[in-house]
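all I have is the shape, not the residue letters:
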C-alpha cells in the first residue's frame, strides 16, 4: 500500500523527467550546479519545481551541498545523488572544490536535443563518467514527497541495490543517452521518472523505525491507515471522531500520533490533500468549480474557493486559467 499512495501522489504532482548531460571528466575537475530555480525557464519552463540528479557510471566523484554542514559525499560507480529541493551543489574530483556556475551550458541551440555531451579534461589520470538530469513537478498546492525528502539523497549502490531494478534503470539510461536512437528524449524522460521513484523507495526502505515525515508515516500502522483513508475518500465529511473510530483509537492518540509522524494534524492534512486533488481536476478537466468543490468534500463553492486561495494564492478559476496558459 505504501507504493500505491506514493504513485498516486507522484501522478498528482505531474512528475516529468529529462536527461540533459553526459559528462566525461578527468582530474582535477569541478562543476557547480546553479540553484534549480534559476534553471526552470531553460530546462522545464512549465514546471513549478526542478529536481537535479546525477548518476556516476564510471570512476569516482565528490558531491558537496553548498552552504550546508553536511560532509561531502563520495560517489562510486552506480551511485545516484539527487537534490530534491534543487539546492546549489558541486560535483568534483576532490571534496570542497568550487567553481562559477555556468548557466550558459543550459542554453543549447534549439535544433539540438539532449543529452548534450560535455568533456572536462584536467589532464590527470583519474577519469569519471556521469549522467546529469532533471525532474520537474508541482509544489503547490501540496507535494508531501518533496517536503519529506532531505536536501540530498544518496543511493550508494545503485548497481546492486535490492533486486537489481535500479541497476537496470541506470544501465538503460546509459545506453539510451549514448545511442541517440529515434525517440531518445521520450525514453530518457520516462527512465528518469522511474529512477526518481526507485530512489524514493530505496530512501524509504532505509529510514529508521523512529523516523518522522510523510514517507516514514506511510509505514506506521495507525498513521498509514489514516492517510490511506483520506486519500481514498477525500470527499467524505471526515471529522476527528469518525477518523478515530476508523482507527479504533481516541481522538487524543490519533492527533498526537499523526502530528508527530507527519508534522501536521489530520484535518490539516486532509485540507492539503483536497486542494491537491482539486488542482488536478482544475488543470486536467472541464468540470465546473462547483462540481470540483463537491468532489473534494465541500458543500459550497464559496467555502472551497476560499480554502483553495488560502492554499495556492489563486482563486480556482485563476489557477485553471494560468495552468492552461502554461500548457499544463
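Yes, it's here. What you see is a predicted model, and the numbers here were worked out from it, not measured in a lab.

from now on I want contacts and neighbour counts done on CA atoms only, so please keep to that.
Fine.

measure stretch 281-292 end to end?
Using Cα to Cα, to the nearest Å, one end of stretch 281-292 lies 7 Å from the other.

buried ones in it?
281-283, 289, 292 (16 or more other Cα atoms under 10 Å).

tell me which of these is nearest to residue 7?
Minimum distance to residue 7 across these is 17.2 Å, recorded for residue 281 (Cα to Cα).

just to be sure, residue 21 is in a strand?
Yes. The assignment for residue 21 is a strand, going by DSSP: H, G, I helix; E, B strand; the rest coil.

can you get me a residue count around it?
Neighbour count for residue 21, taken as other Cα atoms under 10 Å: 20.

ok, it - contacts?
By Cα atoms under 8 Å, 6 or more residues apart in numbering, the contact set of residue 21 is 114-118, 131-133.

one more structure, for comparison:
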C-alpha cells in the first residue's frame, strides 16, 4: 500500500519551526536578512538547513533576493526563501541595507515572536510575521531540492482556500494575544503554513514543469513515489514497480527519470539512505538493525551503499551528527 510521499518526506527530514519576528513598519523602511546559515544557530539550533518566510498581515511592501528585482507583497501574501539566500524586505523597490545579526540574538527570556518597529514614528502602515523552518538537507531531501530560490504565494490567488486563510488568521491572533504556550502554537502553525504553501505551489505548477513536486502530481509517477515511500524496505524491482502503477518497465523508467531527474531504483536508494541517516543520528540502534530496517540483507551491503551514496561510512556519519548536537 502506498504512503503520502510528501508527508513521509516532511517526517523524515525533521521539520521544525519558529515564528521569530513581528515587524511593525512605517515608510520609509528596509530590513535585510542574511543567508539563513548565518543565523541558523540562533533561530533554530541544530537544524541542518533553515528556510525563512514572511507573511504580510496588513499593508504592503516589497521583497526579493539581494541584487534581483523585488516583487510587491500585499496583505495575505507569503514569500519564502527555501534555499536560504540573503534577501530584503522594504517599503519600496530598490532599497538596500546591511543585515543586523543582533536582531537574532534577542534575550532568550522574551516570548517569541520579537516585536520590531522600523521606519518613521507613528502608526504602522504594514505588519509582517517573519518565521523560520528547519529541516535536514543531507543526505537527501527531495522536497528542498525541488523548491525554487523564491516562493511567492499571492493572497488573492488563495482567498477561497479556507485552510490557508485560517492559518494566517490564527497566527495573527496568537501573535497579538501572546498567551501562555503561544511560542509552541506559532511553531506548529508555521509548519502547517509551510505545508499549505507547498500544496498551493504544486497546484500552480506549469503542466510542463519537471521536478519532484511535479512528479507528485503525475498520475503514474506520483503513485510510484507513494509506493516507494510506503514500503522503502521492500525488495522493489523496476518490473514490480511498473506493474503496480500500470505501466511498462521502459515507460515508467523514462517518465520517472524525466520528471524526478533520476531512475526509480536510484531514487529509492537515496531515500533509504535518508531514512538510515535519521536512525543513525538517534545514536541508539545498531547499524545491523538499521541496515535491515531500510531494506538491506547484510550490514556489509548497507555500508557499501551508504558510503557510495553519502560519501562517508555509516559509523562516521553517526559520530559526526552526534558531535554537532
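Arrived safely, thanks for sending. Quick caveat, the model's predicted, so the values are computed rather than measured.

and the contacts of residue 21 of structure 1, which is closest to residue 237 of structure 1?
Nearest to residue 237 of structure 1 out of the contacts of residue 21 of structure 1 is residue 133 (Cα to Cα; 42.3 Å).

hey, where'd the helices end up in the stretch 151-300 of structure 2?
162-177, 182-203, 212-217, 219-230, 238-245, 249-260, 264-282, 287-293, 299-310 (DSSP state H, counting those that start in this stretch).

centre-most residue in structure 2?
In structure 2, the centroid-proximal residue (Cα atoms, centre = their mean) is residue 144; its distance is 5.8 Å.

tell me the residue in structure 1 aligned with it.
Using TM-score structural alignment, the partner of residue 144 of structure 2 in structure 1 is residue 146.

let's verify its match: helix, strand, or coil?
Under three-state DSSP, residue 146 of structure 1 falls in the helix class.

so it sits against residue 82, correct?
No. Using Cα atoms under 8 Å, residue 146 of structure 1 makes no contact with residue 82, being 11.6 Å away.

residue 284 of structure 2 -> structure 1?
Per TM-score structural alignment, the equivalent position to residue 284 of structure 2 in structure 1 is residue 286.

likewise for residue 313 of structure 2?
So residue 313 of structure 2 corresponds to residue 315, using TM-score structural alignment.

what's the answer for residue 257 of structure 2, then?
Using TM-score structural alignment as the criterion, residue 257 of structure 2 maps onto residue 259 of structure 1.

over to residue 223 of structure 2?
In structure 1, residue 223 of structure 2 lines up with residue 225, judged by TM-score structural alignment.

what does residue 247 of structure 2 give?
Counting by TM-score structural alignment, the partner of residue 247 of structure 2 is residue 249.

in the stretch 51-200 of structure 2, which spans are strands?
60-65, 71-74, 78-81, 87-90, 114-119, 126-135, 151-153 (DSSP state E, counting those that start in this stretch).

packing partners of the first one?
Packed against strand 60-65 of structure 2 by the contact rule (3 or more Cα pairs under 8 Å, 6 or more residues apart in numbering; DSSP states H and E) you find strand 71-74, strand 87-90.

switch these over to JSON lines; also include mean neighbour count.
Shown next, in JSON lines, are these (neighbours: other Cα atoms under 10 Å):
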{"stretch": "strand 71-74", "mean neighbour count": "20"}
{"stretch": "strand 87-90", "mean neighbour count": "26"}
